[in-house]
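Peer 1: My questions are about this predicted structure, shown below with the sequence.
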Amino acid sequence: MNVKWDKPLTEAVLLKRYKRFLADIQLGDDTFTAHVPNTGSMTSCWEPHWKCAISKSDNPARKMAHTLELTHNGETWIGVNTANANKLAHLWLKNGLISELTGYSVIQPEKKIGESRIDFYLEGHTTLPSCYVEVKNVTLKLDGIAQFPDAVSERGQKHLKELMQLKKEGHRAAMLYVVQREDVDQMKPAHGIDKVYGQLLAEAHAVGVEILVYQCKMGTSEIGFGKSLPFLLR
């Protein structure tokens, strides 16, 4: 199952990204600022004058009509809109594409636990306990390997602690990484960027939190289901 844009994306040139949420775009003879829906560092996801793909909104209330959706490093499109990871995960779960998480009749997004929320709650499997799934978008590539996170992530650390607690309470718990680039064939935690996250992920794995990595098929008309990738703890 694929995520498609409401309208076809337009290919352009990315001049620079700055203040996290802004990018200067060149389209023909025109230069304008687009919204960047990504809070991370976007390391390995852009350089000046890379090809990119943008969407355009007709909403007159928006400050910027255009959104940066994809960049291209010469080998692959890279999905820099982090919101698409959860959209993809929801579609894949509903259509039984993630083999480790099939058979559940209830797929509830944004399940509240205490004062926090987990991305998906699965229920209804006849032989397995209910399952909580947290989703992370992966775009960082270092040393030829997909890595996460691309900046210190206290929020990500908190989610791992929550998944470990849910596992201890008898639930299934899974960490699902959605890799939005096709020039990698395995993934690991970015120890050099967030050592604490890497340590917590190892602890989570040790207590039975499942680590699932799925790669997308990237394109300017849609982002589709790709394949499972191996995961390395070190």
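Peer 2: Cool, the structure landed.

Peer 1: Please make it C-alpha for all contacts and neighbour counts, starting now.
Peer 2: Will do.

Peer 1: show me what contacts Ser44?
Peer 2: 139-142 (Cα atoms under 8 Å, 6 or more residues apart in numbering).

Peer 1: With secondary structure and neighbour count as extra columns, can I get those in JSON lines?
Peer 2: Compiled in JSON lines, the contacts of Ser44 are given as follows (DSSP: H, G, I helix; E, B strand; the rest coil; neighbours: other Cα atoms under 10 Å):
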{"residue": "Thr139", "secondary structure": "coil", "neighbour count": "26"}
{"residue": "Leu140", "secondary structure": "strand", "neighbour count": "26"}
{"residue": "Lys141", "secondary structure": "strand", "neighbour count": "20"}
{"residue": "Leu142", "secondary structure": "strand", "neighbour count": "15"}
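
Peer 1: and which of the residues you listed is nearest to Ala12?
Peer 2: Thr139 (19.9 Å; Cα to Cα).

Peer 1: OK, contacts around the closest one?
Peer 2: Here Thr139 is in contact with 42, 44-45, 78-80, 146-148, 179-181 (criterion: Cα under 8 Å, 6+ apart).

Peer 1: Tell me which residue lies farthest from the centre of this structure.
Peer 2: Asp29 (32.8 Å; Cα atoms, centre = their mean).

Peer 1: measure that residue to Val13 for me?
Peer 2: Look at Asp29 and Val13: by Cα to Cα, to the nearest Å, they are 11 Å apart.

Peer 1: ok, and what's touching the helix ranked longest in the chain?
Peer 2: The residue-count maximum for a helix in the chain (DSSP state H) belongs to helix 154-168. Residues outside helix 154-168 that contact it (Cα under 8 Å, 6+ apart): 118, 132, 134, 172-174, 196-197, 200-201, 204, 207-209.

Peer 1: tell me which of those is nearest to Glu222?
Peer 2: Using Cα to Cα, the contacts of helix 154-168 come closest to Glu222 at Glu134, 23.0 Å.

Peer 1: Please compare the first structure with the one that follows:
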Amino acid sequence: MKFDTSLIKTKFIKRYKRFFVDVSLNNQILTAHCPNSGSMLGLLNEGEVAWISQSKNKERKLKYTLEILEHNNQMIGINTHLTNKIVEEALIDKKIKELEKFNEIKREVKFNDATRFDFFISNKKDQAFVEVKNVTLKRNKDFAEFPDAPTARGQKHLLELISAKKKGYQAFLIFLIQREDCNSFKISKDIDKKYYENFIEAKKKGVNFLCYSSKVSNKEINLKKKIEIKFE
């Protein structure tokens, strides 16, 4: 997934009102949109590098968007709006081995009156719903974790994937880590115990979980490698 425009290197100052960040460029303070509703735990460090994009839409109120934060010399993609684009390209290019048999790919497909899943994929024999979650949290040297804040929406998606499985569909949840310095993945049950409980229940009911890391640069973000999921 290549960025549409060249990213601008700035220094992070602060995040506020959830979807706003201030950054510094040549001693000028710029306000940018923050396309991430999570806590971004561990990433909001004043003075570290922040990469922003500039919108081509002249009517847009905030012309800048935060795309990447750097921490410990590691680039982390924080734009959750790009997550599905990265996964879609990987599906099309057959980079996700577990899903390479599916040839038809549809985005944002309605499952019921309350839920749309990120993808509906199919072939002549099988049909599957796929939900994707963006991961940025890393609290120790080995593990990436999700979520970084309690997520009622995420809890619901796990229950809906169980429902899809009961109705005869295959069901997948892909955790996309938008960083490349992780070797394992686990659910942060200390942050959201209910999500962990639903996660374990979904696994028991046959929902498939996959996790992949990303190669992140200021030019593009692409799927990198499969990451082991710890189910303890």
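Peer 2: On my side now, so go ahead. Since the model is a prediction, treat every value here as computed from it, not as a measurement.

Peer 1: before we move on, the earlier item: now do the same for the residue farthest from the centre of the first structure: its match in the second structure.
Peer 2: Here Asp29 of the first structure is matched to Asn27 in the second structure, going by TM-score structural alignment.

Peer 1: cool, Tyr121 of the first structure as well?
Peer 2: Tyr121 of the first structure maps onto Phe120 in the second structure, by TM-score structural alignment.

Peer 1: For that match, which non-adjacent residue is closest in space?
Peer 2: Excluding the flanking residues, the one nearest Phe120 of the second structure by Cα to Cα, 6 or more residues apart in numbering is Phe129, at 4.7 Å.

Peer 1: Please tell me how far the alignment partner in the first structure of that neighbour sits from Tyr121 of the first structure.
Peer 2: Applying TM-score structural alignment, one finds that Phe129 of the second structure aligns to Tyr132 in the first structure. Plainly put, Tyr132 of the first structure is 5 Å away from Tyr121 of the first structure if you go by Cα to Cα.

Peer 1: More neighbours: these two, which one.
Peer 2: Tyr132 (25 against 21; other Cα atoms under 10 Å).

Peer 1: mean shift between the helix or strand harbouring that one and the second structure?
Peer 2: Using DSSP states H and E, the element containing Tyr132 of the first structure is strand 131-138. Superposed on the second structure, strand 131-138 of the first structure shows a mean distance of 0.5 Å to its aligned residues (mean Cα distance after the TM-score superposition for the first structure).

Peer 1: which residues sit in contact with the residue nearest the centre of the first structure?
Peer 2: Geometric centre of the first structure, nearest residue: Asn137, 1.5 Å, by Cα atoms, centre = their mean. When contacts are counted by Cα under 8 Å, 6+ apart, Asn137 of the first structure touches 82, 85, 177-180.

Peer 1: residues near the aligned partner of Thr10 of the first structure in the second structure, how many?
Peer 2: With TM-score structural alignment as the criterion, the equivalent of Thr10 of the first structure in the second structure is Ile8. If you count neighbours by other Cα under 10 Å, Ile8 of the second structure ends up with 15.

Peer 1: so how far is Ile68 of the second structure from Ile8 of the second structure?
Peer 2: Counting by Cα to Cα, the gap from Ile8 of the second structure to Ile68 of the second structure is 10 Å.

Peer 1: Can you pull the residues that touch both of these two?
Peer 2: 51-52.

Peer 1: Stretch 135-142 of the first structure: end-to-end distance?
Peer 2: Terminal-residue distance, stretch 135-142 of the first structure (Cα to Cα): 21 Å.

Peer 1: Leaving out chain neighbours, which residue sits closest to Ile54 of the first structure?
Peer 2: Nearest to Ile54 of the first structure is Leu68, by Cα to Cα, 6+ apart, at 4.7 Å.

Peer 1: Please pull up the equivalent of that neighbour in the second structure.
Peer 2: Using TM-score structural alignment, Leu68 of the first structure pairs with Leu66 in the second structure.

Peer 1: Which helix or which strand is home to its match?
Peer 2: Counting by DSSP H and E, Leu66 of the second structure is part of strand 64-71.

Peer 1: picking up where we left off before, got a list of what the residue nearest to Ile54 of the first structure touches?
Peer 2: 23, 34-37, 52-55, 80-81.

Peer 1: and what of Lys203 of the second structure?
Peer 2: By Cα under 8 Å, 6+ apart, the neighbours of Lys203 of the second structure are Phe209.

Peer 1: Is there a neighbour count for His189 of the second structure? I'd like the number.
Peer 2: Rather than His, residue 189 of the second structure is Lys. For Lys189 of the second structure, using other Cα under 10 Å, the count is 17.

Peer 1: aligned partner of it in the first structure?
Peer 2: Lys189 of the second structure maps onto His191 in the first structure, by TM-score structural alignment.
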